Structure formats: structure tokens, C-alpha cells
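K.L.:
Please find the sequence and the predicted model below.
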Amino acid sequence: MDDRAVVALQLGRCPRALLRVARRCPHGAPAVTEQAPYDDAGEPFPTSYYVTCPHLVSGLARIEAAGGVERWTGEVERDPALRVSLERAERLQRELRRLAAAGRTGVDGGASFDLGVGGSSRTGSLKCLHAHAAFALARPGYELGERIIAELDPLWPARCCMNAYDPAPMSAILETSRHQWREGSRRLDAAATDSRLHERLIAEVELVQEELARRVGQTFGLEELARAYGESDRWVGEVVAERAPPGFRPQDLSIAQDAGFHLFSRAAYDFEP
């Protein structure tokens, strides 16, 4: 199986903006990939290096879920050496992105070239620990990333994650999520015409969003997930409005269902392999 196929299995989707494998685990499987600044459609990819190893993804997500992003942001504020380390990495990230683009800009006109590690727009404000760990694994010597990695115990699993890959559990998870989103569709339809459901549904939607954010950590840097999340949010806002939205379009509900299913299946794959 070639690297691209392995990465697709690790991510549960076809990889985009993939340039090469930048770091492998001790078992030989891809662990970190180097990314182009733009995909084939010209959409920006927010960071140069991306964690694909399911073991690393899950471990880093647990650190984030325990408040790791805020904690490490605080460490950067207090420790001048960490801040210098971050500033150097972000300068290198910008250079790498411009070099890889080879003069090409995407739909954002090159605006994303100025983003830091993980797509951060302000030095010192961390967004995604996965991106900082990926940078350190691909380019050893990045102190902040290496200190984040040091919290992973063990850093690598005793057996390769991909040796244990079995599509059967994933199929069951996806079937469960399909059922849940079909039920969600029915309830959204009801809420569009029954004002009594509005307040309760809004509260539940917020809880679901919080849970997805917790389970996926701060890894919504994938633009297609961000767009899907936005579409779902937009449509849910419409159907729970005080009055049913004019010109009700079933295809809009389908967009929201697809968006939600995409997010749910991504979370299920990452954290319940």
C-alpha cells in the first residue's frame, strides 16, 4: 500500500494538499505529512506539517481536551525561550509556505502565507497542539513542539496503529452516525414548524457542537470541515428561527445533514478507531 493510501486510511478521507511524508513512526507508517499551502482547488491548507498517526492524533487531542492549548499559551507568555522558539518556527513556516507555493496563490490571494503554525494569526496565541507537535517531529529542534511531545506517554505505540486497522468497527460507527443524523433530520423538520421545540433544540445543538469541539480538540483547521461546520450552523439557525424560513428548500437540510455527518464520522474515526 502506498503512502497516500495509508494516510487516507489514517484520516478516514482522501488527503488533500499532500506533498510527502515528513516523518514516519518506528514501525514505518506515515506519522507526519508535509503539506502544500494550497490544494488543487486553490483552498488554503493552514499549516506546513500535519499529524496523521492515529496514536499521536488521539494523544494530542487528550492534552487539548484537558486545557492544553490554554496551558501552553500561558507557558509561551511566561517563558522567553519558548516564545523565541515559537517565533523562529513561525518565520520558517512562512518561508516554507512561500517556497512550496512557487509563486502560486490560491483563492485567498496569498493571505494565508502570513499565518503561523497551525493557522494562528498572532504569534504567541496557539490554536492547535497537533500542528506544533507535527512541526517538531518534522524539524527537530523546535523547543515548544518538543516539550508538547514530551507529554505523550508513550510517544509511539508498541504496535503500529495500521496493523490493527479493521474496517468493520468503522462501518458500525458510521452506520450509527447515519441513524443519528436521520433522526436529527426528522427533528429539524419538526422544529421548522413547531416553535415549542426551538429553545430546547438550540440548547441541544450547542451541546453537540461543544462535544464535537471537545472530541476533535482544536483540529478544525481543515478547511472542508470548517466550511461544513459553518453550513450546518447556518442551516440550524434558520430552521430554529421564530418562524419557518421562507422558501424552505429540502436541499439546504441535506447540506446540513452532510455537514454534520462529516463532522461526526471524523470524530468517531479519530477517537473510537
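P.N.:
Structure's in. What do you need? Numbers count the residues shown, from 1 in each chain.

K.L.:
contacts and neighbour counts: CA atoms only from here.
P.N.:
Noted.

K.L.:
What is the burial count for Leu86?
P.N.:
By the measure other CA atoms under 10 Å, the count of residues near Leu86 is 23.

K.L.:
Settle this for me: it is touching Leu144, isn't it.
P.N.:
Yes. When contacts are counted by CA atoms under 8 Å, Leu86 is listed as touching Leu144 (6.6 Å).

K.L.:
Use this one as the comparison:
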Amino acid sequence: MTTPPFAPLSDRDLVVLRAQLGRPARGVVGVAARCVCGNPTVVATSPRLPDGTPFPTFYYLTHPAATAAMSTLEAAQVMPAFAEMLHDEGVAEAYRAAHRAYLEDRTLFGDVPEIEGVSAGGMPTRVKCLHALAGHALAAGPGVNPIGDLALERSTWSPDVCMCAEPGPGG
């Protein structure tokens, strides 16, 4: 079920990421998911940034329209309802499996004792950040992260429709 390795970053990816983030990307080890036009949507980030800072968010959602859609969902207070779903043992086990998969993917890029056992988005027991959960769902594919999948399903953004300010190389 492991997702990495990723294709190397291109110079164009770095330019697009800088525009998406409003700053240079830090510690990126690859593009984990792309827009249909080819631009980065999710990057994989080293578990330790170049300055030595531990960084638990391995799958980082960068696409501005996707991040805006997740912010809109969070503002609409959907997270308590999503968290309530974790009372269903099937959903809870799938979410725990997503947590384990996330950690397994990140470990391929280094062990960082300060963040051992910490994934992202509140996994495995809480729903804390839809941006992180959607990023994981996009990188790992449907069926791996049930809450990330649900966030993507309920959002106004679709990975199948380019909403980039500047089309990528394929769009």
C-alpha cells in the first residue's frame, strides 16, 4: 500500500510551488499528486526540513483552489460530523490504517524521533486538519484515507478539473 517513490521535481515544479505557496518550497522530496494540467497539487516533504526542524506533514496540499475548498469545509464546521464517524468501527479501523500507511510512506524518507508515531490531520483518533487528510487521500488514492476521501467528495474542488491560475505543461 506504500505510495512513494516520487518522480523528481522539475525546475517548473519549483516555480509553480513558489507561486502556490507564496514562498520557496522547503524540504520537498517529490510531487505526490498533480492537477490534470500537470501542476503540483500535493507535495511530499522530508520529515526533517533542511534547517533541522522536524516536519510531520509528509503530504502537503499546495494547490490554492484545493486548499481554499478545504478551508471552506473547515469553516462550515464539518469536522465534528466527520469525527463522529470515527465511532463506527469500520471507519475507525480504516482511519487507523491510513495513519499507519502515512507513517510508512514518510519513514521511507527518514526517521525523526521527535515526530515518531505522529502523522497528520489528527490521525488516528481525531479529525483536525482537512488539508492534510485531503492531501493524503490525493497522494495515496481513493480508499486509503476515508476522511480525506470524504472531504474531497464534499468539497467544491475536484482533482479532475483544472482550476490553476496558470495552466501546467499539459493544460
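P.N.:
Yes, it's here. Remember, predicted model here, so these are calculated numbers, not experimental data.

K.L.:
thinking again about what came up before, any shared contact partners between Leu86 and Leu144 of structure 1?
P.N.:
Common neighbours of Leu86 of structure 1 and Leu144, counting by CA atoms under 8 Å, 6 or more residues apart in numbering, are absent.

K.L.:
Pro159 of structure 2 should be in a strand, yeah?
P.N.:
No. Assessed with DSSP: H, G, I helix; E, B strand; the rest coil, Pro159 of structure 2 is coil; it does not lie in a strand.

K.L.:
could you list every residue that touches it?
P.N.:
35-36.

K.L.:
so how far is Arg48 of structure 2 from it?
P.N.:
28 Å (CA to CA, to the nearest Å).

K.L.:
and if you look at Arg96 of structure 2?
P.N.:
When distance is defined by CA to CA, Arg96 of structure 2 is 23 Å away from Arg48 of structure 2.

K.L.:
longest helix anywhere in structure 2?
P.N.:
In structure 2, taking DSSP state H as the definition, the longest helix is helix 89-107.

K.L.:
so that helix matches what in structure 1?
P.N.:
Aligned using TM-score structural alignment, helix 89-107 of structure 2 spans residues 80-98 in structure 1.

K.L.:
Find the centremost residue of structure 2, please.
P.N.:
Taking CA atoms, centre = their mean, the centroid of structure 2 lies closest to Gly135, which sits 1.9 Å from it.

K.L.:
What's the match for Ser46 of structure 2 in structure 1?
P.N.:
Residue pairing (TM-score structural alignment): Ser46 of structure 2 is matched to Ala36 of structure 1.

K.L.:
just Val28 of structure 2 next, same as before
P.N.:
Aligned by TM-score structural alignment, Val28 of structure 2 pairs with Leu18 of structure 1.

K.L.:
residues contacting the residue lying closest to the match of Ser46 of structure 2 once chain neighbours are set aside?
P.N.:
Sequence neighbours aside, Ala17 is the residue nearest to Ala36 of structure 1 in space, at 4.9 Å (criterion: CA to CA, 6 or more residues apart in numbering). When the contact criterion is CA under 8 Å, 6+ apart, the partners of Ala17 of structure 1 are 35-40, 45.

K.L.:
Select the longest helix from structure 1.
P.N.:
The longest helix of structure 1 (DSSP H) is helix 167-191.
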